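A.B. asks: sharing a sequence plus its predicted fold:
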Amino acid sequence: MSVKESFEAAKKQYEQWGVDVEAALQKLQQIPISIHCWQGDDIGGFEANPSELSGGIDVTGNYPGKATTPEQLRSDLEMALSLIPGKHRVNLHAIYAETNGEVVERDEIEPKHFENWVAWAKQHGLGLDFNPTLFSHAKAEDGLTLSHPDESIREFWIKHCIKSRKIAEYFGKELGTPALTNIWIPDGYKDIPSDRLTPRIRLKESLDKIYAVETDEHYNLDAVESKVFGIGSESYVVGSHEFYLGYSLKNNKLCLMDTGHYHPTETVSNKISSMLLFSDKLALHVSRPVRWDSDHVVILDDELKEIGLEIVRNDATDKVLIGLDFFDASINRVAAWTIGTRNMIKALLHALLLPNAKLKQLQEEGNFTERLALMEEFKTYPFGAVWDFYCEQMGVPVRETWLENVKTYEQEVLLKR
């Protein structure tokens, strides 16, 4: 049976429950995923004076072919994007500035250092997002940045964040789509702190200074990202979920939730509906923690499906900004992007193909028997046939055939670096 024939057969099964499959595919095309550039080079960046990776972050593995230049990284991203259905975005960190070998401190970066990225994004019809880089730097060696007791160090990072927001605003103006500027800091302590409040006061004051410099929301959207712990900050993190949730609500900023930044028994999917009640928009960094915030490549597991469900069934596809954040150097990096991004899109499609209105109705009626029965039966509906058709229609490889493209690219490009 051809891809088209399998799709038509699957479509009939879904339509029996009022699921408009064609409309679901049209909707799916309109949901961009922000693909993180740092999977391609193990969060190395292109600074003229690079520092070792720090900030409670670690990348393990030494698979051949890591990108070492901006051109290589963009080439690898192009390869991955050619295997992923839909039009998406690329997420940059400040360390991916191009300074032509000139040492430019992070508090002095300018839009001109990202002109090549913008030209490339225009060429490929991509949006860009941005992150100030508050790690892997001499002024972050003790694990403190915006909450540092030393005012001069705080001011350095405050200026860096202001510069970063201006760069994102430049992205938005040039590309016609607002850039998300997300602030994450590694600040915390390895052992039990004697004072939790004072560092948080300093962080709040730093953020207030950063956001006192206005940017146009048509071009730049501000987000803050929490974490529960990191390597070197096992006992206390200044920017906790409660801190940033309160700050974002009070100051009209987006709260960004990273799926690896919570306690093992917490799930981000369970938080989305509550946060949407009080926020016009929220943002995600989708990753996969294994025992800790290990940033494994996203797989189509239960939590990813639940995240897709919460976004879709709450009509929030334009309210939740979806980004990815994983980095694995033990496998082909282009394959990692492809696997993770395709899985995020699959989770959204899976949610779009459920009879969500019917399932909500059953819950309201108290008909939990039929609700549970349908939720379980739909797990084996022919979702894969619809996915294959979507890939074919979008001009990307169907099923695992994309692996051959990656293998060829590895032989012809990656292994020659």
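C.D. replies: Sure thing, it's come through.
A.B. asks: only C-alpha atoms from now on, for both contacts and neighbour counts.
C.D. replies: Fine.
A.B. asks: what ranges do the helices span in the stretch 201-350 of the chain?
C.D. replies: 241-251, 269-278, 302-313, 333-352 (DSSP state H, counting those that start in this stretch).
A.B. asks: what residues sit buried inside the second one?
C.D. replies: Read it as helix 269-278. For helix 269-278, burial by neighbour count (16 or more other CA atoms under 10 Å) applies to 269, 272, 276.
A.B. asks: the first one: what's it in contact with?
C.D. replies: Right, the one you point to is Ser269. Ser269 makes contact with 303, 306-307, 310, according to CA atoms under 8 Å, 6 or more residues apart in numbering.
A.B. asks: just to be sure, Asn91 is in a strand?
C.D. replies: Yes. Asn91: assigned to a strand according to DSSP: H, G, I helix; E, B strand; the rest coil.
A.B. asks: Pro111 contacts Gly172, doesn't it?
C.D. replies: No. Contact between Pro111 and Gly172 fails when scored by CA atoms under 8 Å: they sit 11.4 Å apart.
A.B. asks: which one's more surrounded, these two?
C.D. replies: Ranked by neighbour count (other CA atoms under 10 Å), Pro111 and Gly172 place Gly172 first, with 24 against 16.
A.B. asks: what about the more buried one, which helix or strand?
C.D. replies: In this structure, Gly172 sits in helix 151-175 according to DSSP states H and E.
A.B. asks: got it, and Asn405?
C.D. replies: Here Asn405 is assigned to helix 402-412, by DSSP H and E.
A.B. asks: list the buried residues in that helix.
C.D. replies: Buried, per 16+ other CA under 10 Å, within helix 402-412: 402-403, 405-406, 410.
A.B. asks: next one: stretch 161-181
C.D. replies: So, applying 16+ other CA under 10 Å, buried residues of stretch 161-181: 161-175, 177-181.
A.B. asks: what comes into contact with that stretch?
C.D. replies: So stretch 161-181 is contacted by 94, 107-111, 114, 118, 121-122, 126-132, 183, 210-211, 213, 215-223 (CA under 8 Å, 6+ apart).
A.B. asks: adding another structure so you can compare the two:
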Amino acid sequence: MSYAEAKEIYASYGVDTEKAISLLRNKEISINCWQGDDVVGFDNPNGGAGDGIATTGNYPGRARTFEELKADFLEAISQIPGKKRINLHACYAIFDDEHPWVDRDEQTYEHFKPWVDFAKEHNLGIDFNPTIFSHKMMVDGLSLSSPKKEVRDFWIRHAIASRRIAERIGQELNDMVLNNVWIPDGFKDIPADRLTPRLRLKDSLDQIFAEKCPHVIDTVESKFFAIGVESYTTGSNEFYMSYAATHPGVYNLLDMGHYHPSEYVSDKIPALLPFFDKIPLHVTRPVNWDSDHVVLLQDELIEVMKEVVRNDALDKVILGLDFFDASINRVAAWVIGTRAAQKALLLALLQPNEELKKAQDEADFTKRLMLSEEMKSLPWSDVWTEYCSREGVPADKSWYDEIKRYEVEVLSKRS
């Protein structure tokens, strides 16, 4: 079927495919840099992921330097349509003779200026995150909620430095920069005191967010549990949601993998829209727990995007990706995950939302169900093909041939 035919079919349902393509083209997605090197970073050459985070797998070709990570990222986005941002962690600081290594609490904008130059050259936005894991100051697995003041103070200084770096990035790019605080703090077994660690965390956050940073969107990322903290997570959803609700300008970032399997982020978005002007979202794929698998085109992802679109929240919901898989080609993982998120968004943009809402308000639930089902078999893939053609990227699996060429010519030569 041709795009012209698909356009006509969708029009019969009251859906404008040209509008859908335009909205999709202009919705930025923040792509996580840490997929390219297994969350190792550049500030701890003798270490890697650990102390609160983990990757599995040993696929050859991991990026080891700034130049390699940049090259891999560019290769990936050459096969991804639409507007893109790069999501950085503080552990990706760039050190050289002029700006030698410093610990995380002493990092400055100069350590990230090469990333800003890279973003300017390739018309990318940037988001930023303090790296509160994989460090010797993760004492007993705790950071901002630690009972040790020297530990808390170190991470407070790091988070403040990160906000200042994000503010400068925003100034340089004339843009807003999402700066996300995530900590792995918690306990493996039943704690004797659940309140005091949260009071310490609240005090730490109050200090971190005290300084005004007009180019920064401040977020805190809640989670349910993880390996090593099965019994208690200090930064729970209830804690961070309460903090965001009582601290204007701070938002609770919803990570799709950070909830109980019976919870749905798609339901949380419309629950928050009456109260928050922004909803930051990490698009990921959980498998039973917070495992951050590569995003696939699955039902819950589509439902999430439907809630974004049907509630006119494209300008309110901030889309970022968060996954890391060291068992597969890392560049291909970027392409698969980002394109899956974009396909889900396109499917959401191709819904007859006003007609569906009208049917619900009129208690015509039969029509609502019928329309929802009929839309599943409409030729959305032809709209995707047209969109990719206009963006100059492959719509089909031929993008994989290019990534395999890159693997043979570039990735396989890394020892």
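C.D. replies: Received it, and whenever you're ready, just let me know what you need. As the structure is a computational prediction, the values presented were derived from the model and not from experiment.
A.B. asks: TM between them?
C.D. replies: The TM-score (TM-score structural alignment, normalised by the length of structure 2) is 0.97; 411 aligned residues with a CA RMSD of 1.0 Å.
A.B. asks: quick one: map His296 of structure 1 onto structure 2.
C.D. replies: Superposed on structure 2 with TM-score structural alignment, His296 of structure 1 falls opposite His293.
A.B. asks: give the contact list for its match.
C.D. replies: Per CA under 8 Å, 6+ apart, neighbours of His293 of structure 2: 284-287, 323-325.
A.B. asks: okay if I get those residues as TSV plus distance to Ala20 of structure 2?
C.D. replies: TSV is the format used below for the contacts of His293 of structure 2 (distance: CA to CA, whole Å):
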residue	distance to Ala20 of structure 2
Thr284	23
Arg285	25
Pro286	28
Val287	31
Phe323	27
Phe324	30
Asp325	31
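A.B. asks: list the contacts of Asp191 of structure 1.
C.D. replies: 233-236.
A.B. asks: structure 2: which residue goes with that one?
C.D. replies: By TM-score structural alignment, Asp191 of structure 1 lines up with Asp189.
A.B. asks: Glu410 of structure 1 now?
C.D. replies: Counting by TM-score structural alignment, Glu410 of structure 1 corresponds to Glu407 in structure 2.
A.B. asks: ok, now how distant is its match from Ile318 of structure 2?
C.D. replies: To Ile318 of structure 2, Glu407 of structure 2 is 32 Å away according to CA to CA, to the nearest Å.
A.B. asks: quick check, central residue of structure 1?
C.D. replies: Gly323 (2.1 Å; CA atoms, centre = their mean).
A.B. asks: surely that residue is in contact with Cys37?
C.D. replies: No. Between Gly323 of structure 1 and Cys37 there is no contact, the gap being 10.9 Å when judged by CA under 8 Å.
A.B. asks: mutual contacts of these two, please.
C.D. replies: With CA under 8 Å, 6+ apart, Gly323 of structure 1 and Cys37 have common neighbours Asn91.
A.B. asks: hmm, back to that, contact partners for the counterpart of the residue nearest to the centre of structure 1 in structure 2?
C.D. replies: With TM-score structural alignment as the criterion, Gly323 of structure 1 lines up with Gly320 in structure 2. Gly320 of structure 2 makes contacts with 29-32, 87, 280-283, as judged by CA under 8 Å, 6+ apart.
A.B. asks: repeat that for Leu245 of structure 1.
C.D. replies: Leu245 of structure 1 neighbours (CA under 8 Å, 6+ apart): Cys255.
A.B. asks: which residue lines up with it in structure 2?
C.D. replies: That one, Leu245 of structure 1, aligns with Met241 by TM-score structural alignment.
A.B. asks: same deal with Val268 of structure 1?
C.D. replies: When structure 2 is aligned by TM-score structural alignment, the residue opposite Val268 of structure 1 is Val265.
A.B. asks: I'd like the distance between that match and Trp34 of structure 2.
C.D. replies: From Val265 of structure 2 to Trp34 of structure 2 the distance is 23 Å (CA to CA).
A.B. asks: and Leu411 of structure 2, by the same measure?
C.D. replies: 16 Å.
A.B. asks: cool, Val139 of structure 2 as well?
C.D. replies: For Val139 of structure 2, the distance to Trp34 of structure 2 - CA to CA - is 23 Å.
A.B. asks: more neighbours: those two, which one.
C.D. replies: Trp34 (23 against 14).
A.B. asks: ok, the alignment partner in structure 1 of the more buried one - contacts?
C.D. replies: In structure 1, the residue paired with Trp34 of structure 2 according to TM-score structural alignment is Trp38. By CA under 8 Å, 6+ apart, Trp38 of structure 1 lies in contact with 44-45, 92-93, 327.
A.B. asks: can you check Val118 of structure 1 too?
C.D. replies: Val118 of structure 1 touches 128, 171, 174-175, counting by CA under 8 Å, 6+ apart.
A.B. asks: returning to what we had before: neighbours of the match of Val268 of structure 1, just the number please.
C.D. replies: 21.
A.B. asks: same deal with Phe112 of structure 2?
C.D. replies: 20.
A.B. asks: now the aligned residue in structure 1 for it: how far from Ser164 of structure 1?
C.D. replies: Aligning on TM-score structural alignment places Phe112 of structure 2 opposite Phe114 in structure 1. In this structure, Phe114 of structure 1 and Ser164 of structure 1 are 11 Å apart, going by CA to CA.
A.B. asks: how about Asp208 of structure 1?
C.D. replies: The value you get for Asp208 of structure 1 to Ser164 of structure 1, if CA to CA is used, is 15 Å.
A.B. asks: mind jotting down where the strands sit in structure 2?
C.D. replies: 29-32, 84-89, 125-129, 177-181, 186-187, 216-221, 232-233, 250-255, 279-283, 285-287, 289-293, 317-321 (DSSP state E).
A.B. asks: residues contacting Thr233 of structure 2?
C.D. replies: 184-187, 223-225.
A.B. asks: need the max-distance pair from the residues you listed.
C.D. replies: For the contacts of Thr233 of structure 2, with distances taken as CA to CA, the pair at the greatest spread is Phe187 and Lys223 (13.2 Å).
A.B. asks: ok, these two, which is more surrounded?
C.D. replies: Neighbour comparison, Phe187 of structure 2 and Lys223: the larger count goes to Lys223, with 24 against 21 (by other CA under 10 Å).
A.B. asks: Pro394 of structure 2 pairs with which position in structure 1?
C.D. replies: That one, Pro394 of structure 2, aligns with Pro397 by TM-score structural alignment.
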